[in-house]
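>>> the amino acid sequence is not available; the structure is as follows:
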């Protein structure tokens, strides 16, 4: 949820019971659930917005390496689970399947952060500057570059 907030996701949908168990450990330290809907669903495909392109993110043979991928303006990303894979049915429905070219697999949180940062880095709508830094940094961070 922290990554979803940092990169301004509209909503997060999930299947299974893993996230429900994780909430007991207070993993959402920035309380993003208050701003971003987090919704358990039976089928991710049923929640895809009609104007979006389905993009699967998984180590799948034939997938496009993330550095070569151009993100659609409106994307519905489905990430592979840590202890399994995205079903062939969902892969077959995707407009694109991408993977992050690492040696070994990354955990879900790292994968989400890398994918969404890649989207931000390739975007022409990126907001930058000291105002963003002041709004985003931790309350204990008051250092600045002095040259």
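Looks like it came in fine. Here the structure is a predicted model, which is why all the values come from computation and not from measurement. Residues are numbered from 1 along each chain as shown.
>>> going by C-alpha atoms from here, please, whenever you check contacts or count neighbours.
Fine.
>>> all helices for the protein, in order.
Remark: helices assigned in the chain by DSSP state H are 2-6, 18-22, 88-93, 108-122, 130-136.
>>> please state the offset of the second one from the chain centre?
Read it as helix 18-22. Centre-to-centre, helix 18-22 and its host chain are 17 Å apart (Cα atoms, centre = their mean, to the nearest Å).
>>> and here's the other structure:
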């Protein structure tokens, strides 16, 4: 994972009232793969369901996953807040330049981010698709886009460090 950590960058995720522990576990898996330093969530639904999580790589033990009352109160110092939402007037993800330090805010699987949340965000970005994606897929796409647009170390050492222990394939 160290090869993927983006120097001088801090990435956090904020989840608004997530309902599905499997989706949150998938977000934690993505967070571990893409160097996210912390995940914050609001609401009660995940707090009730989190004991049933499916985080097979146990990233919840490595990445702080913290329930809070208000995501605005936990924005990391000097971070730009990026809301990810299908809302008119948002910037398409392919055109977005990710800030060095960012907190990405995602809405619930069964709703949208309130206008009151969008108003305190520095950027509002959407992923161009033919239909809406689920929460975990959206987070994975955003984090991958951030990586793809950055300077990262590539090659066999990254592959060896990233792959599953059962995969020893070579070309």
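Nice, I can see it. In this text, all values refer to a predicted model and were calculated from it rather than measured experimentally.
>>> could I get the full set of strands for the first structure?
12-14, 38-40, 53-57, 64-65, 75-79, 96-99 (DSSP state E).
>>> what span of the second structure is the last one aligned with?
When you say that, I think you mean strand 96-99 of the first structure. Aligning strand 96-99 of the first structure against the second structure (TM-score structural alignment) gives residues 123-126.
>>> quick revisit: just so I know, which of the strands of the first structure lies nearest residue 107 of the first structure?
Set against residue 107 of the first structure and scored by Cα to Cα, those come closest in strand 75-79, at 10.4 Å.
>>> in the second structure, which residues correspond to that closest one?
Using TM-score structural alignment, the residues of the second structure aligned to strand 75-79 of the first structure are 102-106.
>>> mean per-residue distance, the matching stretch versus the first structure.
In the superposition against the first structure, stretch 102-106 of the second structure averages 0.7 Å from its aligned positions (mean Cα distance after the TM-score superposition for the first structure).
>>> which residues touch that stretch?
With Cα atoms under 8 Å, 6 or more residues apart in numbering as the test, stretch 102-106 of the second structure has contacts from 10-16, 75-76, 79-85, 113, 135, 139.
>>> now with 7 Å, please.
Applying Cα atoms under 7 Å, 6 or more residues apart in numbering, the contact partners of stretch 102-106 of the second structure are 10-16, 75, 79-84.
>>> now neighbour count too, for the residues you listed, in a markdown table please.
Converted to a markdown table, the contacts of stretch 102-106 of the second structure look like this (neighbours: other Cα atoms under 10 Å):
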| residue | neighbour count |
| --- | --- |
| 10 | 20 |
| 11 | 24 |
| 12 | 23 |
| 13 | 26 |
| 14 | 28 |
| 15 | 25 |
| 16 | 25 |
| 75 | 18 |
| 79 | 18 |
| 80 | 19 |
| 81 | 24 |
| 82 | 22 |
| 83 | 24 |
| 84 | 26 |
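>>> and which of those residues is nearest residue 24 of the second structure?
Distances from residue 24 of the second structure to the contacts of stretch 102-106 of the second structure, taken by Cα to Cα, are shortest for residue 15, at 8.8 Å.
>>> residues in contact with the closest one?
Neighbouring residues of residue 15 of the second structure by Cα under 7 Å, 6+ apart: 40-42, 105-107.
>>> from those residues, which is closest to residue 64 of the second structure?
Of all the contacts of residue 15 of the second structure, residue 64 of the second structure sits closest to residue 40, with 8.0 Å by Cα to Cα.
>>> pretty sure that closest one sits against residue 63.
No - contact status for residue 40 of the second structure versus residue 63: not in contact, 10.2 Å apart, counting by Cα atoms under 7 Å.
>>> these two: which is more packed in?
Neighbour comparison, residue 40 of the second structure and residue 63: the larger count goes to residue 40, with 21 against 18 (by other Cα atoms under 10 Å).
>>> what's the counterpart of that one in the first structure?
Mapped onto the first structure by TM-score structural alignment, residue 40 of the second structure lines up with residue 13.
>>> so that match makes contact with residue 38?
Yes - if you go by Cα under 7 Å, residue 13 of the first structure and residue 38 touch, sitting 5.9 Å apart.
>>> do you know which of the strands of the first structure lies nearest residue 123 of the first structure?
Smallest distance to residue 123 of the first structure across the strands of the first structure (Cα to Cα): 12.9 Å, for strand 75-79.
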